[in-house]
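>>> Need the 3D shape of this:
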Amino acid sequence: MNKITIIGGGNLGKSIISGLASSDIFEAKNITVVDKSKYNLKEVKEKLGVATSQDIITAIKDVKWVILCVQPRQLDVVLDEIKPVLTKDQILISTVTGTSIAEINEFVPTNKVIRVMPNTGASKKLSMTCIAANEDVKEELAIVEKMFDTIGETLVIEERLMQAATVLGASGIAFFLRFLRAMIQGGIQMGFHPHEAQIIAVQTAIGAATLVAENGTHPEREIDKVTTPQGCTIEGLNEMEHQGLSSSVIKGVMASYEKINTIK
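Next comes the predicted model:
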């Protein structure tokens, strides 16, 4: 029960591994990472003290949990490879974009499958992880929730919303960072050195998100606290809206959503 194998040591895999290795659920020695890249394996072994392997068959033996953290185009190959040695009591946890539980069960019909979508905030224990499973996986679902609670916030959702969750939660990291970059560039244009602009913009972003998270308020309520009649804040906000800020963000989110629904 306390052994887990992660297949895939890329950026997302490393983030999950980092969070799990520092949790009290798994000891580092009971976490095995499988990857074809010797560089990826060397990095996670040296930094996190987890076990590593390039032998996928050996790595999934005698473990309860197997996290599939590979690209969608790699999934069929991986499932074909592990199918002969999987036992029915092993639980598959899939982070694979665009692949449903039913599609995975076509390869491994006797295994329970839980879909999760964390983001790279997992490496700082700040992930937003959305989780979906079938009705017959309630007991295992509770454990997976606890597992991913160690690396941030979790939310159990209907599987039909997993694509949307990937865009909002995982791609969303990149969306917010692009806005952050723009804020830094504006700061530089006003006269700050780049590192100064970054310090100010980053801390401001953390503060803004924390206000909404901890106060439980709508963003507009917090905006109202900052804007004053005929002030510089409302002037800037209105100009951003005139230039299509909200519309551009929504269009970008929906473009990602349309794209993800074509990925197989």
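>>> going forward, measure contacts and count neighbours with C-alpha atoms only.
Fine.
>>> buried set for the longest strand anywhere in the chain?
For the chain, the strand with the greatest residue count under DSSP state E is strand 127-133. Within strand 127-133, the residues that qualify as buried are 127-133, counting by 16 or more other Cα atoms under 10 Å.
>>> Let me know the closest of those to Glu153.
Taking Cα to Cα as the measure, Met128 is the one of the buried residues of strand 127-133 closest to Glu153, at 5.1 Å.
>>> hang on, that closest one packs against Thr150?
No. Using Cα atoms under 8 Å, Met128 makes no contact with Thr150, being 11.0 Å away.
>>> ok so, going back, tabulate the buried residues of strand 127-133 in a markdown table, adding columns for distance to Ala165.
Output for the buried residues of strand 127-133, formatted as a markdown table (distance: Cα to Cα, whole Å):
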| residue | distance to Ala165 |
| --- | --- |
| Ser127 | 13 |
| Met128 | 9 |
| Thr129 | 9 |
| Cys130 | 7 |
| Ile131 | 9 |
| Ala132 | 11 |
| Ala133 | 14 |
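>>> Second chain to compare with the first, below:
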Amino acid sequence: MTSKNIAILGGGNLGSSIAKGLVKSGLMTPQQITITNLDLELIQHLHDEDGFNITTDNISAINGAQIVIIAVKPTAARALLNQVKDALGNGEHVVISVISGIKIHDLEEILGDMPIIRAMPNTAIAIQESMTALSFNEKGLTYKQEVSEIFNQLGSTMVIPEAQMPAATVLASCGIAFALRFLRAASQGGIEIGFSSKLSLEIAAQIMKGASKLIIENNSHPEPEIDKVTTPLGVTIKSLNKMEYEGFSSSLIQGVVAGYNKILETES
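Next comes the predicted model:
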């Protein structure tokens, strides 16, 4: 367990997921985490149900913490950064930004020369199953091991050049939505062939879990695993070929690339 306190500026889905994941991992207690939001009612449940400190005052949250995670929406980022820059300028804080599209250089221009890390997790961080990409500025590298250990408690991490952060955002963060859309479609197909909605969803979810573990635990590639279940003249290959004919892989690839291009447009 770490002895440091964390302030999470922005108690939305991602900010609250990070807080819950840190507590669930045993790395921190709720009392070590302060979550902020302009509307206290929106995060009141995080105090009442989970025991986190909550406030509307970003400055007081920062003053009580050593690590500051900025988790507001990109449209609100610059206003918040300008509001808190003086509180972060005393050299006592490490800033971790999970704001999509805001580069380290942008953060340095507002906050000055201080340890800054960009992190791109996904919402599975709440159950310690995130895939989190990390990029560090020069001063932030001093905290590379400490920050990596924090996010390793919340799933898997990869340290990448910041130039790859747009790709990580689409594949690792948005990818949760892509996987869940497949899950929904598979369960709807299950309903059409006779399963109840509840049972169909349960089957589809377990399929995704099993498929992922086959790749991760066996250090395998999807194609050999697919070959194991595609017998000649069989049902699986018939189904797969129909999906490919209808554009299954192509549409997914195009969706990933479209998201990537959207990020590049936003950042340019």
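>>> follow-up on the earlier one: now, the most widely separated pair of the buried residues of strand 127-133 of structure 1?
Farthest apart among the buried residues of strand 127-133 of structure 1 by Cα to Cα are Ser127 and Ala133. That separation is 19.1 Å.
>>> Break down the stretch 151-268 of structure 2 into its helices, ranges please.
Here the stretch 151-268 of structure 2 has its helices, by DSSP state H, counting those that start in this stretch, at 165-168, 175-192, 197-218, 222-227, 235-245, 248-267.
>>> Which stretch of structure 1 lines up against the third one?
Under TM-score structural alignment, helix 197-218 of structure 2 corresponds to residues 194-215 of structure 1.
>>> helix or strand for the aligned residue in structure 2 for Val144 of structure 1, which one?
By TM-score structural alignment, Val144 of structure 1 lines up with Val147 in structure 2. Using DSSP states H and E, Val147 of structure 2 sits within helix 144-152.
>>> Following superposition onto structure 1, what is the mean distance for that helix?
Here the mean offset of helix 144-152 of structure 2 against structure 1 after fitting is 0.9 Å, by mean Cα distance after the TM-score superposition for structure 1.
>>> gap between that helix and the chain center?
How far helix 144-152 of structure 2 lies from its chain's middle: 15 Å, per Cα atoms, centre = their mean, to the nearest Å.
>>> Now that helix: buried residues?
144, 147-148, 150-152.
>>> CSV for the residues you listed, including distance to Gly210 of structure 2?
What follows is the buried residues of helix 144-152 of structure 2, written out as CSV (distance: Cα to Cα, whole Å):
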residue, distance to Gly210 of structure 2
Lys144, 32
Val147, 30
Ser148, 27
Ile150, 27
Phe151, 24
Asn152, 22
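>>> how far away is the residue positioned nearest the centre of structure 1 from Gly207 of structure 1?
Centroid check for structure 1 by Cα atoms, centre = their mean gives Asn119 as the closest residue, at 1.5 Å. Separation of Asn119 of structure 1 from Gly207 of structure 1 (Cα to Cα, to the nearest Å) stands at 20 Å.
>>> before we move on, the earlier item: so how far is the match of helix 197-218 of structure 2 off the chain centroid?
21 Å.
>>> Quick check: buried residues in stretch 98-112 of structure 1?
For stretch 98-112 of structure 1, by 16+ other Cα under 10 Å, it's 98-101, 104, 108, 111-112.
>>> Relative to Asn215 of structure 1, which of the residues you listed is nearest.
For those, the nearest to Asn215 of structure 1 is Gly98 (34.2 Å; Cα to Cα).
>>> Contacts only, for the closest one.
By Cα atoms under 8 Å, 6 or more residues apart in numbering, the contact set of Gly98 of structure 1 is 72, 163, 260-264.
>>> again, 6 Å this time
By Cα atoms under 6 Å, 6 or more residues apart in numbering, Gly98 of structure 1 lies in contact with Ile263.
>>> what about it, which SS state?
Following DSSP: H, G, I helix; E, B strand; the rest coil, we place Gly98 of structure 1 in the coil state.
>>> likewise Glu92 of structure 2?
coil.
>>> Kindly report the same for the one 4 residues further on.
For Ile96 of structure 2, the secondary-structure state derived from three-state DSSP is strand.
>>> Now do the same for it: its match in structure 1.
Ile96 of structure 2 maps onto Ile93 in structure 1, by TM-score structural alignment.
>>> if I look at that match, how far off is Gln198 of structure 1?
37 Å.
>>> what comes into contact with the match of helix 197-218 of structure 2?
Against stretch 194-215 of structure 1 from outside (Cα under 6 Å, 6+ apart): 184, 187-188.
>>> and which of the residues you listed is nearest to Gln54 of structure 1?
The closest of the contacts of stretch 194-215 of structure 1, once distances to Gln54 of structure 1 are taken by Cα to Cα, is Ile184, at 41.4 Å.
>>> Give the aligned equivalent of Ser250 of structure 2 in structure 1.
That one, Ser250 of structure 2, aligns with Ser247 by TM-score structural alignment.
>>> nope, Asn58 of structure 2 is what I meant
Asn58 of structure 2 maps onto Ile56 in structure 1, by TM-score structural alignment.
>>> What is the burial count for its match?
Per other Cα atoms under 10 Å, the neighbour tally for Ile56 of structure 1 reads 19.
>>> quick one, what contacts it?
Applying Cα under 6 Å, 6+ apart, we find Ile56 of structure 1 in contact with no residue.
>>> Count the neighbours of Glu241 of structure 1 for me.
Close neighbours of Glu241 of structure 1, defined as other Cα under 10 Å, add up to 12.
>>> Kindly report the same for Leu177 of structure 1.
Using other Cα under 10 Å: Leu177 of structure 1 sits among 13 other residues.
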